[in-house]
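1. I would like the atomic coordinates for the input below:
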Amino acid sequence: MYSNRDFNRWRRHPWHGLHARADDAAEDIVNVYIEMTPDDVVKYELDKASGFLMVDRPQRTTSSPPALYGFIPRTFCAEEVAKRCPDADEADGDPLDICVFSERHITRADIILKARVVGGIQMIDGGEADDKIVAVLEGDNIWGDVQDITDLPSIKAERLQHYFSTYKMIPGKEIDIKVDFVYGREEALKVIAAAEKDYWNHYGHLHEAAKQQ
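-> Predicted coordinates:
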């Protein structure tokens, strides 16, 4: 459990302390906290309690993410997200993942950027909904005008599907991961809205407590 003391750190918590989008931002422009870059073959992940980036595990294979990989602040995948994935038993209980394409090579993680949502991939990992939102860097010189995932070359989504279907593979062992369904901007925005609702249902009390201090 988080205490008020945990919530009010000097360093703003990337998950709880940032907003999903600026107050004046369009619906499809979101803030993204980046955990991994396309160069990473070590799985980095946010430590939920401290807000610092930690090493989760070294990847067993040579796979590296084909896009910047992180999450949207103040989102959580629980009951509402699971409702949008009929084949899943539940959601994975993490912030909503997002992959961001950029023409320029961004080489470091633990940064924040703005991205335009264009679609997503419905991933089911061991019976849990684990959606991957797909976006492009806002203002990108190549991808900045993309509005929907259908505007991207199809190989972009295919590479994401391949990465997420194989990045947990261990020789000789089967994995239960499905990444068959790719959806567009409209469904992606509905998934984000569901994840925002899940966040407030589970963690809204943190913000109410902070207001009272």
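2. every contact and neighbour count from this point should use C-alpha atoms.
-> Noted.
3. so which bits of the longest helix that the chain contains are buried?
-> The longest helix of the chain (DSSP state H) is helix 185-211. For helix 185-211, the neighbour count (16 or more other CA atoms under 10 Å) marks 185, 187-189, 191-199, 203, 206 as buried.
4. elements contacting it?
-> In terms of contacts (3 or more CA pairs under 8 Å, 6 or more residues apart in numbering; DSSP states H and E), helix 185-211 is packed against helix 4-7, helix 79-83, strand 111-125.
5. quick one more, to check against the first:
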Amino acid sequence: FRFSSISRFVLEKFRRNMADERNGNGEQNHPAPKLNHRIISSMSRRSVAAHPWHDLEIGPDAPTVFNCVVEITKGSKVKYELDKKTGLIKVDRILYSSVVYPHNYGFIPRTLCEDGDPMDVLVLMQEPVIPGCFLRARAIGLMPMIDQGEKDDKIIAVCADDPEYRHYTDIKQLAPHR
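-> Purely as a prediction, here's the structure:
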């Protein structure tokens, strides 16, 4: 699918999410917590781990280039997912087949989809990276999907800092075997 032919609804929602993030107009049901309140409490002097979904900025260059958090490493048979309460990456299951994740897979922080999860992203890049790290990505396409009867589209992106992939702007530019 070409990025330019993505469902207008999904693309507009993605852009609206990022515009709301920049303007501080988060949805009423999911207000973005203030970063300093979650990261360090000056009153108690206790550190609190940053939550990758709520505390990580989407990035100053969004929607062109945006931050994303990797949950599943390229080549892995382990299905990890974000634990929404703690912000930690937990093991969901081990894939019982010869199938592996073809590229790094994760989510875009401070986004919310119809399924109640952050927006999913598959990031094409040369190397696997560890679960829980974040990187800068550029969307080049969309993979429409249905999961348990609900729409669960995946953004296809390239790592903005990978010299082999950063020049791609559309999924049609990729070689068929990628």
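6. what value does the TM-score take for this pair?
-> The TM-score (TM-score structural alignment, normalised by the length of the second structure) is 0.71; 137 aligned residues with a CA RMSD of 2.0 Å.
7. picking up where we left off before, what is the nearest of the buried residues of helix 185-211 of the first structure to residue 80 of the first structure?
-> For the buried residues of helix 185-211 of the first structure, the minimum distance to residue 80 of the first structure (CA to CA) is 5.1 Å, reached by residue 194.
8. OK, contacts around that closest one?
-> Residue 194 of the first structure is in contact with 77, 80, 81, counting by CA atoms under 8 Å, 6 or more residues apart in numbering.
9. could you double-check that the last one sits in contact with residue 199?
-> This points to residue 81 of the first structure. No - between residue 81 of the first structure and residue 199 there is no contact under CA atoms under 8 Å: 10.4 Å.
10. corresponding residues in the first structure for the helix or strand where residue 9 of the second structure lies?
-> Assigned by DSSP states H and E, residue 9 of the second structure falls within helix 8-23. Counting by TM-score structural alignment, helix 8-23 of the second structure pairs with no residue of the first structure.
11. contacts for that helix next, please.
-> With CA under 8 Å, 6+ apart, helix 8-23 of the second structure has contacts from 26, 58, 62, 63, 110, 111, 112.
12. tell me where the second structure has helices.
-> Here the second structure has its helices, by DSSP H, at 8-23, 35-39.
13. so which of those helices gets nearest residue 145 of the second structure?
-> Distance to residue 145 of the second structure, taken as CA to CA, is lowest for helix 8-23 among the helices of the second structure, at 12.2 Å.
14. name the residues of the closest one that are buried.
-> Those would be 11, 14, 15, 16, 17, 18, 21, for helix 8-23 of the second structure by 16+ other CA under 10 Å.
15. then stretch 52-64 of the first structure?
-> 53, 59, 63, 64.
16. so who does the residue positioned nearest the centre of the second structure touch?
-> Centroid check for the second structure by CA atoms, centre = their mean gives residue 107 as the closest residue, at 2.0 Å. Contact analysis of residue 107 of the second structure by CA under 8 Å, 6+ apart lists 68, 69, 70, 71, 118, 119, 120, 121.
17. ranking those by neighbours, who comes first?
-> Highest neighbour count within the contacts of residue 107 of the second structure: residue 68, with 32 neighbours (other CA atoms under 10 Å).
18. roughly how far apart are it and residue 135 of the second structure?
-> To residue 135 of the second structure, residue 68 of the second structure is 6 Å away according to CA to CA, to the nearest Å.
19. please apply the same query to residue 167 of the second structure.
-> Distance, residue 167 of the second structure to residue 135 of the second structure, using CA to CA: 16 Å.
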